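Visitor: Any chance you can model this:
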Amino acid sequence: MLRLNRTTRVALAAITVIALGFMYIPLFVIVMNSFNSSRVSGWPIPGFSLEWWGKALTNPAVHAALLNSVIVASVATAFALLLGTLAAFALQRFRFFGKQTVNLLIVLPITLPGIVTGVALSNTYFQVLKPMGINVGYWGMIIAHATFCVVMVFNNVIARLRRMHPNLDEASMDLGAGIGQTFRLVTFPQFRSAFIAGGLLAFALSFDEIVVTIFTAPPGVETLPLWIMNQMARPNEVNQVNVVATVMILLSLIPVYISQRVSAVTDAK
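Guide: Have a look, this model is predicted:
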């Protein structure tokens, strides 16, 4: 066991406290400002009030933006889970010409700056497809999100597949199990945690995406990040943003808890 002297332990503890402070003090300020009695955010807050909670939770624009974010993130994640898993199996289990090129093309969207992806998709939607009479509309935004969500699932699943031994699948089929039964009872349980983790990452990435959304969202459609960005230009409405941000902080604990539980169950097995 590695033993550290007292000076090193104190230094590491101080660095840890400073790092955690940089991460969590701003979040604390946001939470406190959601209860600010003043119309303008600041610190320290002059008093406590639930006025902004009432306005934010009954604001139809917030409801519409949240619904759009959930729909886009959910559908994009569903596409990503399907396509990312299939691509991971294809690249891990089969050999074919251009395999490395296909791998590069799958991973490339996550390495490109969001503004490049957004401009490219916007030009395609509005300067190529629209003149041809194809109006992608809402689905264009979902497809745009799916392009980088696929990478999250692909990376997680293929990393797990590389550690799996194919002999287990072969043994299952030798014992009379079909392809579907082998996948359900042998293969899928082995990469299930990576599958779920990839899905959670994809959903979080899509839900939070703003750059690509700016370029691909149809007119009049706002996701929650777009609504927050637009409201930040209105100083008297910023405390509603603080309320929404506080709710999102609380909701973000759910996928963290789920991922921790999945990891614990996997480690126990």
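Visitor: alpha carbons only for contacts and neighbour counts from here, please
Guide: Fine.
Visitor: Ser252: neighbour count?
Guide: Number of residues near Ser252 (other CA atoms under 10 Å) recorded here: 12.
Visitor: List the contacts of it.
Guide: Ser252 makes no contacts at all, as judged by CA atoms under 8 Å, 6 or more residues apart in numbering.
Visitor: what about it, distance to Leu201?
Guide: 11 Å (CA to CA, to the nearest Å).
Visitor: shouldn't Gln92 be in contact with Arg160?
Guide: No - counting by CA atoms under 8 Å, Gln92 does not reach Arg160; the two are 10.2 Å apart.
Visitor: Quickly list what's touching both of the two.
Guide: Counting by CA under 8 Å, 6+ apart, no residue touches both Gln92 and Arg160.
Visitor: from what I can see Val151 touches Val107, true?
Guide: Yes - here Val151 reaches Val107: they are 5.6 Å apart, a contact under CA under 8 Å.
Visitor: Which of the two has more residues huddled nearby?
Guide: A side-by-side neighbour count of Val151 and Val107, using other CA under 10 Å, places Val151 first with 28 against 17.
Visitor: The more buried one should be in a strand, yeah?
Guide: No - judged by DSSP: H, G, I helix; E, B strand; the rest coil, Val151 forms no part of a strand; its state is helix.
Visitor: Return the residues in contact with it.
Guide: Here Val151 is in contact with 80, 84, 106-107, 109-110 (CA under 8 Å, 6+ apart).
Visitor: Measure how buried Ala202 is and give me the count.
Guide: The local packing of Ala202 (other CA under 10 Å) involves 27 other residues.
Visitor: Next, the structure of the following sequence, for comparison with the previous one:
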Amino acid sequence: MTITYKDSEGIAGMRVAGRLAGELLDYLALHVKPGITTNELDRLADDYTTRVQGAISAPLNYAPSGHNPYPKAICTSINQQVCHGIPNDKPLKKGDIVNVDVTVIKDGWHGDSSRMFMVGEVSVAARRLCSLTYEAMWRGIVQVRDGAYLGDIGHAIQTFAEGHGLSVVREFCGHGIGRDFHEEPQVLHYGKPGTLDRLKAGMTITIEPMLNAGRRDVKELGDGWTIVTKDRSLSAQWEHTVLVTPTGYEVLTLSANSPPIPAFAKS
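Guide: So this is what the prediction gives:
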């Protein structure tokens, strides 16, 4: 598979899909509180996507090679779960941290984003992990510009994360996105500057670092989807879909109630 570059029509479609993904997370944020189940969040997400946005959930029944179809509309990964957690009937409790990962398909275009939510009062360590992972994502985003390298993104994220005592999950990465959920290139969250593919205007990619409070090693649970830390340490992830522009980048999944952009990323 080769990298796809979006023309003006494709960029317009990606902007709409990205905005809808952000707005879906804004809506779900109102409901993430102690006592709600992730199955309830999933039902809310599916209803909002189809009835309000007139869109489709990409994760629902998604079946890459070697996997059973994913059974839900969103992914919900709690505490030591790294990614791809399947919603269930266990209520969220005070002190939990949960990643909600959504991908909306609108008119054939995909918008992919995730956020961390803190359920009630959480530990200082959990709050720190969520905050640093958010900053790490933005450290990667600000590297995006025409002519830069994918390795620049990974290096920025890795050096920031490891400099704060966190580890970077290696088995999962960002990706190209557009008409297909997962396109080329892979966007690693570690690496060396000046390496891998060069970025070019018209590319759309996700940047979605998964950082662990403990070691980087992970394993898959028996459901065939959920990934957890081997040492049961907390894990966090944030994700945006980003367009490479002739002069830098445009974050497509920002919305009215997205968390504030860090000061260093404002220009």
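Visitor: Give me the TM-score for these two chains.
Guide: Here the TM-score for the pair of chains, by TM-score structural alignment, normalised by the length of the second structure, is 0.27; 113 aligned residues with a CA RMSD of 5.9 Å.
Visitor: Make a ChimeraX selection of the buried ones in the contacts of Val151 of the first structure.
Guide: Burial among those is assessed by 16 or more other CA atoms under 10 Å; the matching ChimeraX selection reads:
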select :80,84,106,107,109
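Visitor: Can you flag which of the contacts of Val151 of the first structure belong to helices?
Guide: The helices, defined by DSSP state H, take in 80, 84, 106-107, 109-110 from the contacts of Val151 of the first structure.
Visitor: what's the closest of these to Arg9 of the first structure?
Guide: For these, the closest approach to Arg9 of the first structure (CA to CA) belongs to Ile110, at 37.9 Å.
Visitor: wait, what's in contact with the closest one?
Guide: Ile110 of the first structure neighbours (CA under 8 Å, 6+ apart): 148, 151.
Visitor: Roughly how far does Pro60 of the first structure sit from Ala13 of the first structure?
Guide: Computed as CA to CA, the Pro60 of the first structure to Ala13 of the first structure distance reads 46 Å.
Visitor: Which residue ranges of the stretch 1-150 of the second structure form helices?
Guide: Along the stretch 1-150 of the second structure, counting by DSSP state H, counting those that start in this stretch, helices occupy 8-29, 38-47, 124-141, 150-163.
Visitor: Need the winner for burial among these.
Guide: helix 150-163 (a mean of 23; mean count of other CA atoms under 10 Å).
Visitor: Mind giving me the packing neighbours of that one?
Guide: Under the contact criterion of 3 or more CA pairs under 8 Å, 6 or more residues apart in numbering; DSSP states H and E, helix 150-163 of the second structure touches helix 124-141, strand 167-168, strand 183-187.
Visitor: for the ones you listed, which one sits closest to Ala21 of the second structure?
Guide: When those are compared by CA to CA, helix 124-141 sits nearest Ala21 of the second structure, at 17.2 Å.
Visitor: any idea of the angle that closest one forms with helix 150-163?
Guide: 160 degrees (axes from the mean of the first three to the mean of the last three CA atoms, to 10 degrees).
Visitor: counting contacts, what elements does helix 124-141 of the second structure pack onto?
Guide: Using 3+ CA pairs under 8 Å, 6+ apart: helix 124-141 of the second structure touches helix 150-163, strand 204-207, strand 210-212, strand 235-237.
Visitor: Please report how far Leu129 of the second structure lies from Ile78 of the second structure.
Guide: 13 Å.
Visitor: Check Gly176 of the second structure too.
Guide: Gly176 of the second structure is 26 Å from Ile78 of the second structure, by CA to CA.
Visitor: now swap in Phe160 of the second structure and tell me
Guide: Going from Phe160 of the second structure to Ile78 of the second structure by CA to CA gives 23 Å.
Visitor: With Gly22 of the second structure instead?
Guide: Distance of Gly22 of the second structure to Ile78 of the second structure, given as CA to CA: 20 Å.
Visitor: now swap in Arg19 of the second structure and tell me
Guide: Taking CA to CA, one finds Arg19 of the second structure at 25 Å from Ile78 of the second structure.
Visitor: just His110 of the second structure next, same as before
Guide: Noted for His110 of the second structure: a distance of 24 Å to Ile78 of the second structure, by CA to CA.
Visitor: higher neighbour count, the two?
Guide: With neighbours defined as other CA under 10 Å, His110 of the second structure and Ile78 compare such that His110 has more, 28 against 25.
Visitor: my guess is that one meets Met14, correct?
Guide: Yes - counting by CA under 8 Å, Met14 is a contact partner of His110 of the second structure at 6.6 Å.
Visitor: what sits against Asn99 of the second structure?
Guide: Contacts of Asn99 of the second structure by CA under 8 Å, 6+ apart are 75-78, 83, 114-117, 236-238.
Visitor: next one: Lys55 of the first structure
Guide: Gln240.
Visitor: wait, is it part of a strand?
Guide: No - membership of Lys55 of the first structure in a strand is not supported by three-state DSSP, which gives helix.
Visitor: burial count for Ile115 of the first structure?
Guide: By other CA under 10 Å, 15 other residues sit near Ile115 of the first structure.
Visitor: got a list of contacts for the helix or strand harbouring it?
Guide: Taking DSSP states H and E as the definition, one finds Ile115 of the first structure inside helix 114-123. The list of residues contacting helix 114-123 of the first structure from outside it, by CA under 8 Å, 6+ apart, reads 109, 144, 211-216.
Visitor: For PyMOL, write a command that selects the buried ones of those.
Guide: To isolate the buried members of the contacts of helix 114-123 of the first structure in PyMOL, using 16+ other CA under 10 Å:
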select buried, resi 109+144+211+212+213+214+215+216
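Visitor: Nearest residue to Gln81 of the second structure in space, please, no chain neighbours.
Guide: In space, and not counting its chain neighbours, Gln81 of the second structure is closest to Val228: 4.2 Å by CA to CA, 6 or more residues apart in numbering.
Visitor: same question, Gly198 of the first structure
Guide: Distances taken as CA to CA, 6+ apart place Val153 nearest to Gly198 of the first structure, at 4.2 Å, with adjacent residues excluded.
Visitor: now the one you found: how far from Met173 of the first structure?
Guide: Separation of Val153 of the first structure from Met173 of the first structure (CA to CA): 27 Å.
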